[in-house]
Every structure is written in C-alpha cells, then in structure tokens.
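Colleague: have a look; sequence and predicted model below, questions after that.
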Amino acid sequence: MMEDTFSCTTSGRNIYTINREKKHLFLTHPSLIPHLHPKYTGQVDTADYYARKASYLKEHGYLDGLGHQYDGVITADMVKEELANLKQLVFEVTDACNLRCKYCGYGELYSDFDERRKKMMGFESAKRIIDFLQEIWAESRQRFTNKVLFISFYGGEPLMNMPFIRQVVDYIESLDIKNRKIQYSMTTNAMLLDRCMDYLAEKKFNLLISLDGNEWNNSYRVTPGGENSFRKNVAHVDLLREKYPEYFDTYVNFNAVLHNRNTVDEIFHFIKDRYGKKPHVAPLNTTGIREDKKEEFEKMYRNKVADLEQSEDYEVLVDEMFMDVPAYSEACIFIHQYNGNVYQSYNDLFGKQISHNFIPTGGCIPFARKMFVTVNGKILACERIGQQYGLGTIEADHSIRLSCEEIARLYNQYYDKLRAQCRVCYRSQSCTRCIFTIDRLYALEKVRCPSFEGKEAFAAYVSRNLSFLEEHPKAYERIMEVVLA
C-alpha cells in the first residue's frame, strides 16, 4: 500500500512532510511526526498543541491522497492539436559529416539509427512537409497568436548542404504563415563556418556550435584523417565574432559533450573566458549503445553530477551555469511539481483538488515540442531518440504518410507496458522519463522503467532537493523569477 503522506529529513536536519498527490509540503516539528504517522491511533490530547495540529491537518484533508490513476491515453485529436501548435520543425539536412567524433550518436558506439549514406535532403521533401503543416495550421484551432516557430537544420553537418538551407529559407519567406514568427536555428561543428557566416548572420540564425573545451578536451572531435578539429573550429568562431560581433553576442551559443578527456570546469572556463558564453554541457547519450561497445563507452563516460561535485569551483559553477547544473534543473522541476502553487489557468484557482487519470511517464505528447524529419524521409517526434521510433514518412513521390490515429495507437501500446509501474511509483507526479530512452521499448513485451522509485528512493529525492534549496537560499527566488514566472 502506497503512502500518500510521509516525512523526510534534509542535510540541515530539518524535517519536511510531503503529500505527493496533493502537492502539500510543509516544515514539520519533530513533535508533530508521531501524530502524522498513518498508524498512530492514540487519543488526541487537546492540551497537546501538536496533537491538535495533526487533527486539524487530517480533518481538512492535508494528509489524504487523491487516488490518481494512470490509465490515460493519447488520442488522435491530441496529436493533431500538437501539430496545429508545433513549436519547432527540424530537418536532418544531411547524414554526411566532415568529422568523425568518437562518441557521435550516429557513430560506432551506437546502433539505433538508420545507415548513414552521405545523403543530402532534397528541397521537395522539405517543401511537402511544410505545405502539409500549413494545411493543418490553416484548418485547426491554435492556442496562441504570433508564436515563434523555429525552423531548424541538423545533421550530420548541415553546412554541407547549404543550397538546401537557402531554398528552405527562401520558401518559408515566400509564404504567408499566420500567427507565427519564424526564426531559424542550426547545430554546427563550425568547420565550414567561414564560407557561410555572411548568410547565417544576415538571416539571424540561432547558432549552436559544438566545442568540447580546449585542444585536449576536443581531441575526440577529429577529421576523417584523424586530425583534431580544434584549431580550425576556433579559428572560424574567432572570425565570426570579429566580423559580426553583435550577431555573435545575441545569436551564438555553445554545446559541449562531457567525457573522460574533459571536465565541466574545463569546458565552462575555456568557453566563458574565450567567448564570454556559458556553454550547455551534456553527458554522453546512454541509450542505444552497441553490446560490443559498452566497455569502451564506460571508459569514455563521465557523470555530470559527480564531476561537478568534485570541482573546486563547485559553488561558482552552480551560480554561473544555473539551469545547466543538474541540481538546479532538478530543483526547478521539484518546485514546479510540489510547491502547491502552480495553476494552468484561472479556473484552477477556484477548483477543488480531484483525482486525475494521467498518461504514464513524463514524456511529451507526440509533436508537443517538435517534429524531426530525417534525410531518409522518416518523421519522428524528436532528433534525440532512436530512428526506429518513426511516426510517419515522406514517400518517394513526396506524399506524406502520417496518421494521427496510428500514432496514438502506437504510443498507447508503449504506455501499456509501463502503466503498472507508474501506478506504484512514488515519483509518478514528477516524472521526466521519456519513454524512448527506455532500451528496446519497441521490441520487449515487458520493460523496466529506469526512473521507477519506491518510497525510500522518493524520500531521498525530496530530501536532496530541499537540501539544495536550504544550502542555496537564493535558488528558490531565482528559479521562480527566471524560470517559472
């Protein structure tokens, strides 16, 4: 039997009581604990303040659960609504690349992608998907006016197919897309940046440049001939900053991969000192690793949390990197889920807390964040997931095969494998697990969710986040003002 309410202790020796379903969370005096325990059956001593307080909390439902269910399903209408409100359309411009990064998600360590054949996406495929979405946008109800829609270019190395990018931008600019402000974005290794920077600056591309730190830090990012790409990379980035300083300050950011040849500290200080930017640092992808490469992967992998905690500049990094620090991002989710003051609409202010029937896990509804179109014509919900999870295709004749009904059926089939675990998971109300990061979800009848938490693990999660907020007293205000406002 799951407990709706229980208490935990922080590293500062403070006790908090949490109702995981009603999102009640309060500082608790030790003398109140015996009276809050579900097995406590003693008579209420009216002279005992804490007994009276516990009685009050019980009487007003602070300690009761809501009996949430996890039998919710995705419907075809939900999928269509997300298409109508799409935030980002991502094209895999090419599967060719001018680098051979050792840890690449499309490289020798991984197996969950289509064969790379140095293909270039043709404009007609992109035009057809844009036209397809335009029809949906024109016909369907939208939740916004003048929303930003990102048109993004991904690879491989997208700058290797620059004619395609120019054609797509020209076509987008020729259309009258209602209620949307178009912005362009791209992830690049900067090896061809010197040839393309004039155009990128003119069109105000949001540019994410891959760079793992100094020359040694960057030594997994090599050319086909095995040469470190560092010097050419930074030479082109330096040129971009010199030639277009305002564009660089506003639109250029950096992405780094953490591995056994760098640290968060080294990455952050190199990029911050050289370019005045705070990089996003991501660990190696842990999904889809080939069986015969797991030992090699483990040698290369570096845990971001552990690496940060070992840094002599930990507090400085926590303050500077903010939401790119796992402790900060986890605390943000915790505050959002459990502070009891999050309302989706004004109606929620007057509503009574009731039981809900949730969709399992913490993943998103298909296309709620983006649509990813591969160079082979597959349509996916995201570029970060295995390409075996295609939801539709652009056919050889450029027709679109995308059924909202079939997508809903497929997702619900995946969710059915996880519902039983979600029902007894203490973390179910703050789950962030994407179903597509569960190994072999598509192939196995029964799967184990890596994020499942029993009472003890969840209590540790609560304690960890409250301890972080106690140790960083300005963090709560900063999260509320910068992230959740």
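Modeller: Done, it's in. In this text the structure is predicted, and so the values were computed from the model without any measurement.
Colleague: going forward, measure contacts between C-alpha atoms and count neighbours the same way
Modeller: Fine.
Colleague: measure how buried the residue nearest to residue 265 when sequence neighbours are not counted is and give me the count.
Modeller: Leaving aside its chain neighbours, residue 265 sits nearest to residue 311 (6.7 Å; criterion: CA to CA, 6 or more residues apart in numbering). By other CA atoms under 10 Å, the residues close to residue 311 number 15.
Colleague: could you do residue 429 as well?
Modeller: Using other CA under 10 Å, residue 429 has 20 neighbouring residues.
Colleague: could you do residue 163 as well?
Modeller: Burial of residue 163 is recorded as 11 neighbouring residues (other CA under 10 Å).
Colleague: please compare the first structure with the one that follows:
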Amino acid sequence: MEKPFIHLLSSINGFYFYDVNRNEIVNVDKDVYDFLIKLLNDEEVIPNKEVKNKVSELKENNYLSSNTIKEIKHPESDKLEYHLDRHIDQITLQVTQNCNLRCSYCAYSKFDNLSQRNRSNKDMSIETAKKAVDFLLQHSSDSDKVVISFYGGEPLLKFNFIKEVISYAQENFIGKELSFALTTNATLLTEEIMEYSINNNLDIMISLDGPEEIHDLNRRFADGTGSFMKIVENLQKLKNKYGDELKNILRINTVMDPKNDLDKMNTIFENEIFKGLPVSSVIVENFFSNEQTVYSNKFLEKYFYQIFIGILDLIGAVKDLNTYPLIASVINAIYTFEENMTVAKGLPEVGAPGGPCVPGKRRLFVAVDGEFFPCEKVSEVSKVMNIGNLDNGFEVKKADDLLNIGRLTPVECKKCWAFRKCNICARKLEKEGKLSGDEKLSMCGDVRASVEEDLKKFILLKECRTIYKI
C-alpha cells in the first residue's frame, strides 16, 4: 500500500487522521491507527484481515489517497494583474512617521535595527494623499466596497489633513460603499474627532495594553511619563457624551506582553469606560528587533486555560461563563478554522500553500513618499517588499514573488501535511535582499506545531458535540 498523505492525531477519546486531500478529520479504530503509524514510519507491516477490510473501506470512500500537488503556483497568480488593476479593496495611508509616544516594543523606535525604518518627522503631503485616493479609484472598478485607512506614527497628529483626504474621497467615490479607518494611541482623541468620525463612517482602533501599571510599562510619552491616564481622561469625556454609541465607532487592540500577568491585563475591561467595546489582541512581536519575546509560565497557564473556557462558551457547555475579552480573537480564530474545514474532493494538480494574501489587493500600504508595500506590517526599507509606487504603479513580478513563496521550497511544500493550513508570510523570509528558502524552512516546524494545535482544538469541538452531547 502506498503511503497516504495524512497526519495522525489522537485524544483521550479516540484516534484520528487528518486527510490532506479531503481536508477532513477522520475517526478510526486503534488497530487502524496503529497500522497507519507503522505505514507512515516505513515499518514493514502486514495488516490482519479486519484491519485490511477497514482500510479498504476507507479507500473506497476516497480517503487515504497518496495524491500530492504536482506544481506549486498560487491560484490567484493568473489573476494578479486583474486584481491590482481593477480589484483593490483598501489602501492604508502612512499619514506621518512621527509619533508623540515612544513605545518600548515599537519597531520604529529600535535605532540599532537596520531591518526597519526609524521614527522620523516625515509627513505625507496632501498631493501624495490625493494621488493615492485617485489611484484607489482607478484600480477598484470591480470592488463594491473600498476602505481608506490612516496609519502612522500617530495619525491624529494630522487630523486636519485626514479630514481633507476624507472630503476629497467622498467627492470622488460615487456608487461605491466607502468607509474609513484609523489606528491611534488615543492620547489625542477629542469630542471634535469623535463627532467627525460618527458623521463620516470613520472606524477608530485604539491601542490599550491593560490597566495603568501594565499599559505604562511600554506605552510612554517622549518624556518617559505613562500615557494611560490621558487615554482614560479622553475616553471618559467621550463616554459621557456618546454613551453606547461608542461601540459602533471605537475598537480596542491590545498588545499582550507575555511577561505580564494575563489576569491583570484583563481587569481593564471591568472599567465602565471600556465595557462593551469590541476587543482584539496580539502577542507582542519583536520581529524587527534583536530582542526575544519572553513568555512567563504563569502567562501561558492562564492563556491556555482561558482558551479552554472560551471553547466551553463557544459550544454552550456552561451558562454565564465569564470569558476574557482578550481571548475573543483566539476563540474567533477557532470558529473560523472550523468553518474552513470544508471537505474537498482532493488536492488539485496545481496549487500553493496557504498563507500569502494577494499583495496590494487586500490593504495596499502607501508610505509617506508614495512607495507601495503589501501592508503596514512589512519592512519599509526592504526592496523585496516594495511592490511599486504612485508614479509608476505596481511591479507585478515582485508582487507575484511574494504571492508564490511556495516556489522557494517546492519539494518540501508538496509533501508537507500542513500544506493547506500553512500561514507563512513573505515578510519574514528576506535574507540579504532576497526571499530565502532557508528562512522559510526554518519556520516550518513551528507552523506544523501550530496547525496540529488547531486540529486538536477542532477535534475537541467535535468530541464535545458528539461524545459529550454538548
């Protein structure tokens, strides 16, 4: 029997394999599981009649195929020029590279780091901004909804500039659903800004890392003082005036430093000012830094316990569970993963690992000088990540290279069981000015471990519903 393209998993309740071709988790008896282990490990094994019949039945139902991708090519490759010419959904304007805070984990504050730009006083000119709006208009013909987002630095340092850009866009975008977004540290938020945001469909994401003693560890003004109390003062004024209407405009993003106490971080949401506001969270990332992210054991224990609580809440196992807002995005990701476990007939002849978005289509980042990058998370000093500019348009070949990072490691990708679920992004693959296959391969172990964890959570959901009937 040929070696099937599967990955084996088990729980306290049963034995399973993930069928890569079918994108499906399959429950099997232990004798079949043991046979498949030996088969995958190239051990000599002769199944007994009972196992042979069970395996034959699985194969008759199109499981245990050894089929793999024959050619690595992203399915959107042939449509890339179309997407960039007519189907851009969002642009993010880098309003300024200046900021009134000096956050300790900010990539732009690491002056000893050559892999990212440094903080500067550069601002985007209104001519560049209008040119970017025109570019979006010309290249979004087939997008029903478009978003213009404002980013920094701290974009509210240039609020009048933002208003001028929004007015210009509103005058020129006819027949499309147009909305705006802004990411801010909230120290400059005023009633005037909120009133304008409510009236002009401007969604505001504010950065808040926890209560004062945690938030102020990292997010400080240039003079070293903490920013928490100023944010609270601003939001209290807005809460007094707008009440629950804030829920439609404001969102909170928390950067969780895993050296800190998760329980303490979450106490911020007991404050009436923040109750009910949508929350997302990320773990602090030091990719553009020489520092390593340090996880305390207490943080990890509490983090995974809260995920467990969140899963119980997701399946409705226990009434009135108090789940942490900071874990909401993790639980949403589990739900999204479950939705994406759609059974397939098999792998196509031509395909690519999951992970890369279509560079420039989803949220084209326009730097202060009009240079193009796939999004705001990549290095702005990278020639690899620079995919064009306002004067000359897109460099489609460079965008295609970012889309097709699977071509860097075709042999390994074709045989990887995590092929469908891979989340490697090109932004982490640059080495000496080029996309590196070695850098990509160095990430594969962590990716497979992450995908396996996601599959185990999926199995837990299935077992809760079938075995425990909840």
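Modeller: Here it is on my side, so go on. Quantities reported herein were computed from a predicted structural model and do not represent experimental measurements.
Colleague: alignment lookup: residue 444 of structure 2 to structure 1.
Modeller: Using TM-score structural alignment, the equivalent of residue 444 of structure 2 in structure 1 is residue 452.
Colleague: what do you get for residue 388 of structure 2?
Modeller: By TM-score structural alignment, residue 388 of structure 2 lines up with residue 392.
Colleague: secondary structure class for the match of residue 444 of structure 2?
Modeller: Per DSSP: H, G, I helix; E, B strand; the rest coil, the local secondary structure of residue 452 of structure 1 is coil.
Colleague: was I right about it contacting residue 421?
Modeller: Yes - here residue 452 of structure 1 lies in contact with residue 421, judged by CA atoms under 8 Å, at a distance of 7.1 Å.
Colleague: follow-up on the earlier one: now the closest residue to the match of residue 444 of structure 2 other than its chain neighbours: how far from residue 451 of structure 1?
Modeller: Excluding the flanking residues, the one nearest residue 452 of structure 1 by CA to CA, 6+ apart is residue 425, at 5.7 Å. According to CA to CA, to the nearest Å, residue 425 of structure 1 and residue 451 of structure 1 sit 9 Å apart.
Colleague: A strand includes the residue nearest to residue 265 of structure 1, no?
Modeller: No - using three-state DSSP, the secondary structure at residue 311 of structure 1 is coil, not a strand.
Colleague: measure it to residue 318 of structure 1 for me?
Modeller: From residue 311 of structure 1 to residue 318 of structure 1 the distance is 10 Å (CA to CA).
Colleague: residue 360 of structure 1 too?
Modeller: Here residue 360 of structure 1 is placed at a distance of 32 Å from residue 318 of structure 1 (CA to CA).
Colleague: which one of those two has more residues nearby?
Modeller: Taking neighbours as other CA under 10 Å, residue 360 of structure 1 and residue 318 compare with residue 360 leading, 27 against 19.
Colleague: surely the more buried one and residue 68 touch.
Modeller: No - with contact defined as CA under 8 Å, residue 360 of structure 1 does not count as touching residue 68 (11.2 Å).
Colleague: ok, the nearest residue to residue 314 of structure 2 once chain neighbours are set aside - contacts?
Modeller: Using CA to CA, 6+ apart and skipping residues adjacent in sequence, the residue nearest residue 314 of structure 2 is residue 331, 7.6 Å away. Contacts for residue 331 of structure 2 (CA atoms under 8 Å, 6 or more residues apart in numbering) come out as 307, 310, 311, 314.
Colleague: rerun at 10 Å
Modeller: Residue 331 of structure 2 makes contacts with 306, 307, 308, 309, 310, 311, 313, 314, 323, 325, 337, as judged by CA atoms under 10 Å, 6 or more residues apart in numbering.
Colleague: neighbours of residue 376 of structure 1, how many?
Modeller: Neighbours around residue 376 of structure 1, by other CA under 10 Å: 22.
Colleague: tell me the counterpart of it in structure 2.
Modeller: Looks like residue 376 of structure 1 aligns to residue 369 there (TM-score structural alignment).
Colleague: I'd guessed that match sits against residue 131; true?
Modeller: No - here residue 369 of structure 2 does not reach residue 131: they are 11.2 Å apart, not a contact under CA atoms under 10 Å.
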